[in-house]
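>>> predicted model and sequence follow; I will ask about them next.
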Amino acid sequence: MSTQRNWAGNIRYSARAYHRPSSVDELRALVAGSDRIRAVGSGHSFNRLGDTTGDLVTLAGLPATAHLDEQRRTVDVPAATRYGDLAAWLHERGYALANLASLPHISVAGAVATGTHGSGVTVGNLATAVAGLELVTGTGDLRTVDRSSPDFPGLVVSLGALGIVTRLTLDVLPTFDIRQYVRLDLPRAALDEALGSAYSVSVFTDWRSTRGTQVWRKQLADQPPPPADWLGTTAADRPWHPVPGMPTANCTEQLGVAGPWHERLPHFRLGFTPSSGDELQSEYHLPRAVAADALAALDEVAHLIAPVSQTSELRTIAADQLWLSPQYDRDTLAVHFTWIADPDRVLPVVAEVERALAPFAPRPHWGKVFTLAPDRIAATYPRWTDFAALLHHHDPTGKFHTNDLTNLFPR
């Protein structure tokens, strides 16, 4: 990411100035003296929710020291830390995070603020590991909160709207090994069983048929491999990439070779280009209970999706109690779209996807492309008005607001 554009290159930032403070005190002074300010992480957002016409600040220049508390089984990390770097550091010390997203390149604070996730029917999104936060408020004060704070569930997935998070405390567990198997040609009828069959499972489809083109099955290393006839699929005999035609060297190791959790749970290797690198993305979070009906509705517009889709991924995430989490109070099926990098062709299809999913209360991923009206999004979140009140309390002058945030939460 440059200071001018996001990672995908589809957003040119509107900021009047870019800042890289080297200390928290410098950041506090910057925040206190600005009328509009936002933090930017690794730039893996595909929309303008974090764009500002004021000051844009990266936290990559702050001290990068992490602190492991083995007694409490937590790690305290700087906000700009990339998950891939943190994961390797933890593994060296015998610890792990419960899950990782498909890209290890993303920053911890940015992923948490947008409810970014991995996959697994028993595992929550990345924000559910947060045990505490340190943030700079609009007055430049430094505030620390943890799970004992009554407003903590509203502060974690916050869209960057409540202050600039400087450090996060995350739960850790003992390190573990994973084996990754790719299976091909999954029948739709077996989808739910497949998604619940291992620690983390992703099903890819091209929308040209109702079958899953690839199943990425990430299982604990001490579990037996899937049988040869598993759910009517065939075993891959070579490495695969989720996007057809992309180099498989970019992907984490497959074919059942055991390895550390952080080298298998992501789809992509830290030192390589993730996904296709030239794309737009959308994702919608639906109650897992309506998965079959929702996918049937998408089948009706599959002829529109397929020509502008590079791949599509289906994943599950466990329910949580974080107010703006897309998994709030419901076990979730996430339907992800990796589009071609052509907004003029993609956006009309995004609108058709949203129309098809409307009966199923879709919640869009906060960091991806969507066109849903604010009132339709708000209707799917039971704690929406509570977050709006928290937002007004923490940022009465709108210092951390952006145009898109104001559309969601009018001042």
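The structure has been received and is ready for your questions. Predicted model only: the values in this text are computed from it and were never measured.

>>> every contact and neighbour count from this point should use C-alpha atoms.
Fine.

>>> and the lengthiest helix in the chain, what does it pack onto?
Scanning the chain for the helix with the most residues, using DSSP state H, yields helix 343-357. Packing partners of helix 343-357 (3 or more Cα pairs under 8 Å, 6 or more residues apart in numbering; DSSP states H and E): helix 291-299.

>>> and the angle from the helix it packs on to helix 343-357?
Helix 291-299 runs at 140 degrees relative to helix 343-357, counting by axes from the mean of the first three to the mean of the last three Cα atoms, to 10 degrees.

>>> residues in contact with helix 291-299?
Defining contact as Cα atoms under 8 Å, 6 or more residues apart in numbering, one finds that helix 291-299 is touched by 207, 210, 333, 353, 356-357, 360.

>>> flag every buried residue along that helix.
291, 294-295, 297-299 (16 or more other Cα atoms under 10 Å).

>>> how about the longest helix of the chain: buried residues?
For helix 343-357, a neighbour-count test (16+ other Cα under 10 Å) marks 343, 346-347, 349-350, 352-354, 356-357 as buried.

>>> now swap in stretch 369-386 and tell me
In stretch 369-386, counting by 16+ other Cα under 10 Å, buried: 369-370, 372, 378, 381, 383-384.

>>> quick one: end-to-end length of it, please.
25 Å (Cα to Cα, to the nearest Å).

>>> show me the contact partners of that stretch.
Residues from elsewhere that reach stretch 369-386 (Cα under 8 Å, 6+ apart): 46-47, 280-283, 323-324, 328, 347, 350-351, 354, 361-364, 407-408.

>>> try this one side by side with the last:
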Amino acid sequence: MTPMTPLTPPPPLTNWAGNITFSAARVHHPTSVSAVQTLVSSHRRVGVLGTGHSFNSGADTSGELLRLDRLPRLVEVDRARRTVRVSAGTTFAELGPRLQEHGLALRNLGSLPHISVAGACATATHGSGDDNPVIAAGVSAVDLVTAEGDLLSLDRTAPDFAGVVVSLGALGVVTGLTLDLVPAYDVQQYVYTDVPWQTVAAGFTDITASAYSVSVFTDWRERTQIWVKHRMGTEAPDLDWTGGVLADEPVHPVDGHCAANCTPQLAIPGPWHLRLPHFRAEFTPSTGNELQSEYFVRREDTGRALTALRALRGTMAPVLQVSEIRTVAADEGWLSPAWQRPATALHFTWVRDPGAVAPVVARIEEALAPLDARPHWGKVFSTPPRALAATYGRMEDFCALRKRLDPRGTFGNEFTDRHLPEG
């Protein structure tokens, strides 16, 4: 008699970083929008997980977890209106080449093309550029499955639309989105290394205004890089005045990591979707072994924020891999960290040690508290909910919208219930 092979339970589901283990009872991969509607209407608690690139428990649930990666892929381009309708699970790596085929583009992209469109919009993911808002600002319509299993199609004519797009998954299951497009464009990317910190601090406004998208990478000491993404057809910037060295070979923002993982540099022209992200879709993004935090401050408070953080460089050093400083245009999304204020976003890539990172995050939040810093919803943060709510003038409106669309709290979890008080 042949002995039976013992069944091995599947490994626990974690986020990309491995610092969050999801507690869902079951994981579902619906293959149609109608299947999503059935799953939602027949369960008390439901959550949605995108590509897992968040660093907190915002996507967790005590009930049923849905992954939309098996929904039929939809990339429906309307060239006359310059819009595209996409299925929620579509990644930017999939979307970019399809838009390029039609001679169209998104206005901006985040640093990782690996993430899903719906997940990026729900958490207000962004790229860089003084005039470039978060990706969610370009969403003109949303298909949303509500707690009763109904499918709502909402667009900018809806009175509460500004509260729907950046929703942290708390209003329902987004199954599709329509995004604004612009004509396709080419970008050159090049990097200045060894930029003196004092030049960055004193000339930050001129640095970020010099190109379509600019990122400053720093360890808050003296190792500082400026990544320039110059949109072809505009005047090319010259940042030699910064005292930095124009790199003559590709570089990675973190010392010791392979630059082959990064998108092409050395001013080699290429389409927008292959230059605006920092990392190539076919490689592990960033360092792959990390935690992340990010805080948005008013653009006019940048100098104060840089001074406060520079003073913490010794505290950060043992757990910091690199920081990235970017600018983001204001938008009207109720829960967008750039809501009604042009922002500077201060990003931290940490080592993957939650216990060691937590007290450093607390010190940073204490230093930035006088500036009403808003954390990125998808990163590691510990800002008290009361303080966080006070920085958003439409928080009460969002919570009232949540109560109306999800009165039983179907899409709630410990994270949203803590950070989104009752309206």
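Sure, I can see it. Since we're looking at a predicted model, the values are computed, not measured.

>>> now the TM-score, please.
Once superposed, chain against chain, the TM-score is 0.97 (TM-score structural alignment, normalised by the length of the first structure); 408 aligned residues with a Cα RMSD of 1.2 Å.

>>> my guess is Asp331 of the first structure meets Arg315, correct?
No. Counting by Cα atoms under 8 Å, Asp331 of the first structure stays clear of Arg315, with 11.0 Å between them.

>>> could you report the neighbour count for the corresponding residue of the first structure for His419 of the second structure?
Aligning on TM-score structural alignment places His419 of the second structure opposite Leu408 in the first structure. By the criterion of other Cα atoms under 10 Å, Leu408 of the first structure has 17 neighbours.

>>> kindly report the same for Ala198 of the first structure.
The number of residues near Ala198 of the first structure, taken as other Cα under 10 Å, comes to 20.

>>> and if you look at Asn108 of the second structure?
A count of neighbours around Asn108 of the second structure, defined by other Cα under 10 Å, yields 23.

>>> quick one: map it onto the first structure.
Matched to the first structure by TM-score structural alignment, Asn108 of the second structure sits across from Asn99.

>>> can you map out the strands along the stretch 301-423 of the second structure?
Counting by DSSP state E, counting those that start in this stretch, the segments of the stretch 301-423 of the second structure that form strands are 320-328, 343-350, 374-375.

>>> picking up where we left off before, what sits closest to the match of His419 of the second structure if chain neighbours are left out?
Excluding its sequence neighbours, the residue lying closest to Leu408 of the first structure (Cα to Cα, 6 or more residues apart in numbering) is Pro374, at 5.1 Å.

>>> so what corresponds to the one you found in the second structure?
Using TM-score structural alignment, the equivalent of Pro374 of the first structure in the second structure is Pro385.

>>> and what of Ala88 of the first structure?
Looks like Ala88 of the first structure aligns to Pro97 there (TM-score structural alignment).

>>> follow-up on the earlier one: do you know which of the strands of the stretch 301-423 of the second structure lies nearest Thr14 of the second structure?
Taking Cα to Cα, strand 343-350 is the member of the strands of the stretch 301-423 of the second structure nearest to Thr14 of the second structure, at 18.1 Å.

>>> so where is that closest one in the first structure?
Strand 343-350 of the second structure maps onto residues 332-339 of the first structure, going by TM-score structural alignment.

>>> if we look at the matching stretch, which residues are touching it?
279-288, 291, 308-319, 346.

>>> tell me the residue in the second structure aligned with Thr385 of the first structure.
In the second structure, the residue equivalent to Thr385 of the first structure is Glu396, according to TM-score structural alignment.

>>> counterpart of stretch 41-54 of the second structure in the first structure, which residues?
The aligned range for stretch 41-54 of the second structure in the first structure is 32-45, by TM-score structural alignment.

>>> what distance separates the start and the end of the matching stretch?
The stretch stretch 32-45 of the first structure measures 26 Å between its terminal residues, going by Cα to Cα.

>>> in that stretch, what's buried?
Those would be 32, 36-45, for stretch 32-45 of the first structure by 16+ other Cα under 10 Å.
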